[in-house]
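# what's the 3D shape of this:
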Amino acid sequence: MKDISKATIDRLPLYLRTLRVAQDEGRDVISSEELGRRLEITPEQIRKDLASFGQFGKKGVGYYVNELKHSVNNILGLDNHWNIAIIGIGHLGSALANYHNFVSLGFNLVALFDSDPTVVGRTVNHVKIMDIDTLEETIKELDIHIGIITVPGQFAQEIANRLVKAKIKGIWNFAPIKMKVPDGMHIVNEDLSIGLSCLSYHITRKPR
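Modelled structure (predicted):
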């Protein structure tokens, strides 16, 4: 399989979201120009991105919304219905657990973990919070594919190590540290402080 740039992959969820909106609007066909207008991306870039994965649309007509949505969904692997778990049910972990779009995106929230005995046993969004000591056995029992880490930074690497040992397929890390994971382990890092700091930079320099 040929290498696909990260920028192209990062744009695919944007295409999928826009196609869903277009479908909700009752659109059957959409052009690359219309997609580009909605996303502020050039039509040429959209056509180039999609061409990386095959032939889509009809010249002079555009893209059939439902067909392209299904194709992009398939490219992203969202029809695999991945089982996910959140480790660390503080404010951020609870907010993520209450994110109702997981299911529509193709993810099944099946487990929550925490080490705080006052939290263990409670439910968030109909999912019971389990003791962190049961992490490895529960991953195997529930066939969990993705672990979302929302614990404080000082505990994050230990949790990542345990997830790797339990043969998790991917990690979504919200802890503010650089994780060390084996080659082949897929990890996405989300650092909220970076996003806010970049925003601060731009608005600081905006002419008043």
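# rest of the way, CA atoms for contacts and neighbours
Fine.
# which stretches of this structure form strands?
29-30, 63-64, 82-87, 107-114, 123-124, 127-131, 146-149, 170-173, 186-189 (DSSP state E).
# which stretch among the ones you listed comes nearest Leu39?
strand 29-30 (12.9 Å; CA to CA).
# and for the closest one, what are the contacting residues?
Residues from elsewhere that reach strand 29-30 (CA atoms under 8 Å, 6 or more residues apart in numbering): Ala22, Val61, Gly62, Tyr63, Tyr64, Val65.
# what sits against the most centrally placed residue in the chain?
Nearest residue to the geometric centre of the chain (CA atoms, centre = their mean): Trp172, 7.7 Å. Residues near Trp172 by CA under 8 Å, 6+ apart: Ile146, Gly147, Ile148, Ile149, Ile187, Val188, Asn189, Glu190.
# can you check Tyr64 too?
So Tyr64 contacts Asp28, Val29, Ile30, Gly57 (CA under 8 Å, 6+ apart).
# To check against the first, give me the structure of this:
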Amino acid sequence: MSGRISDSTVRRLSLYLRMLRDLERTGVEVVSSARLAEPSGATSAQVRKDLSHFGSFGKRGRGYSVEGLVRALEGILGLSHSWRLALVGVGKIGTALLGYGGLAARGFDVVAAFDADDAKIGTRAFGLTIRSMSELRPVIAELGVDIGVVATPARVAAEVAAALGRAGVGAILNFAPIDLSEIDGVPIRTVDIVLELEGLSYLLSEASRRSGSGGAGG
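As a prediction, this is how the structure comes out:
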């Protein structure tokens, strides 16, 4: 593998894998770089460049073996085994994440849930008993948690992320509407729903400006 791989490349690999799995389910055996490029809006040249970081795949003029590339990308993305997740914050977003079966299907197993609300502690949600924050460190150590998920209000998100880092998780996914930086070498990814919606709002507004029809509110 050549050098550090950019986040944008890794995101495209995930999109390639999603399409490949869909193709595999429908019995497609070979796929071109041009078709793989479609979900990400990349070019066929970009697909070939992204894959070249990790080795040689496919044959010129013949495309890629769907099954072979699925297995290769699963290995590259670390999906050939399961990762254990701990969720902090069992509100609306946290509860939705617990109920989302797609996580386990992709190798991400939520094994613990924590909250600071006494009314929630001790209750069960989707097969998990919600635990007190005071149990965070020992439970994460006992269960061998790999990834911490922050789904708390923004005002406590940094404190919770720091606690997860101290407890020994290897990475953190943040759903709170606040930017969090790496903590003691633990990488953090933030999912900002509002930011994504604003991006969509721009695209809709731009389309309206081009058509001269005006926006929904204007």
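# Just the buried residues of the contacts of strand 29-30 of structure 1.
Ala22, Gly62, Tyr63, Tyr64, Val65 (16 or more other CA atoms under 10 Å).
# For the residues you listed, work out which two are farthest apart.
Longest span within those, CA to CA: Ala22 and Gly62, 13.2 Å.
# show me where structure 1 has helices.
Here structure 1 has its helices, by DSSP state H, at 6-24, 32-39, 43-51, 65-75, 91-97, 102-105, 135-141, 153-165, 192-204.
# could you say what helices and strands the longest one packs with?
Right, the one you point to is helix 6-24 of structure 1. Using 3 or more CA pairs under 8 Å, 6 or more residues apart in numbering; DSSP states H and E as the contact test, the elements touching helix 6-24 of structure 1 are helix 32-39, helix 65-75.
# which other residues reach the last one?
Outside of helix 65-75 of structure 1, the residues that reach it under the criterion CA under 8 Å, 6+ apart are 12, 15-16, 19-20, 22-23, 27-30, 53, 56-57, 79.
# what about burial for the residues you listed, which qualify?
Leu12, Tyr15, Leu16, Leu19, Arg20, Ala22, Gln23, Val29, Ile30, Gly57.
# got these as JSON lines, with distance to Asn101 of structure 1 columns?
As requested, these are arranged in JSON lines below (distance: CA to CA, whole Å):
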{"residue": "Leu12", "distance to Asn101 of structure 1": "17"}
{"residue": "Tyr15", "distance to Asn101 of structure 1": "17"}
{"residue": "Leu16", "distance to Asn101 of structure 1": "14"}
{"residue": "Leu19", "distance to Asn101 of structure 1": "16"}
{"residue": "Arg20", "distance to Asn101 of structure 1": "13"}
{"residue": "Ala22", "distance to Asn101 of structure 1": "18"}
{"residue": "Gln23", "distance to Asn101 of structure 1": "17"}
{"residue": "Val29", "distance to Asn101 of structure 1": "25"}
{"residue": "Ile30", "distance to Asn101 of structure 1": "24"}
{"residue": "Gly57", "distance to Asn101 of structure 1": "28"}
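# which among those gets closest to Pro182 of structure 1?
Leu12 (26.4 Å).
# for the closest one, what are its contacts?
Val72, Leu76.
# go again using 7 Å as the cut-off
Val72 (CA atoms under 7 Å, 6 or more residues apart in numbering).
# quick one: it and Val164 of structure 1, what's the gap?
Distance, Leu12 of structure 1 to Val164 of structure 1, by CA to CA, to the nearest Å: 27 Å.
# Against Gly147 of structure 1, how distant is the residue nearest to the centre of structure 1?
6 Å.
# returning to that earlier point: wait, which of the helices and strands packed on helix 6-24 of structure 1 is closest to Val119 of structure 1?
helix 65-75 (35.6 Å).
# For that closest one, give me the average deviation versus structure 2.
Overlaying structure 2 shows helix 65-75 of structure 1 at a mean distance of 0.6 Å from the equivalent residues (mean CA distance after the TM-score superposition for structure 1).
# List the buried residues of that helix.
For helix 65-75 of structure 1, the neighbour count (16+ other CA under 10 Å) marks Val65, Leu68, Lys69, His70, Ser71, Val72, Asn73 as buried.
# re the thing from before, just name the most buried of the strands of structure 1.
Sort the strands of structure 1 by mean neighbour count, taking mean count of other CA atoms under 10 Å, and strand 146-149 sits at the top with a mean of 25.
# Quick one: average offset of it versus structure 2, please.
Counting by mean CA distance after the TM-score superposition for structure 1, strand 146-149 of structure 1 comes out at 0.3 Å.
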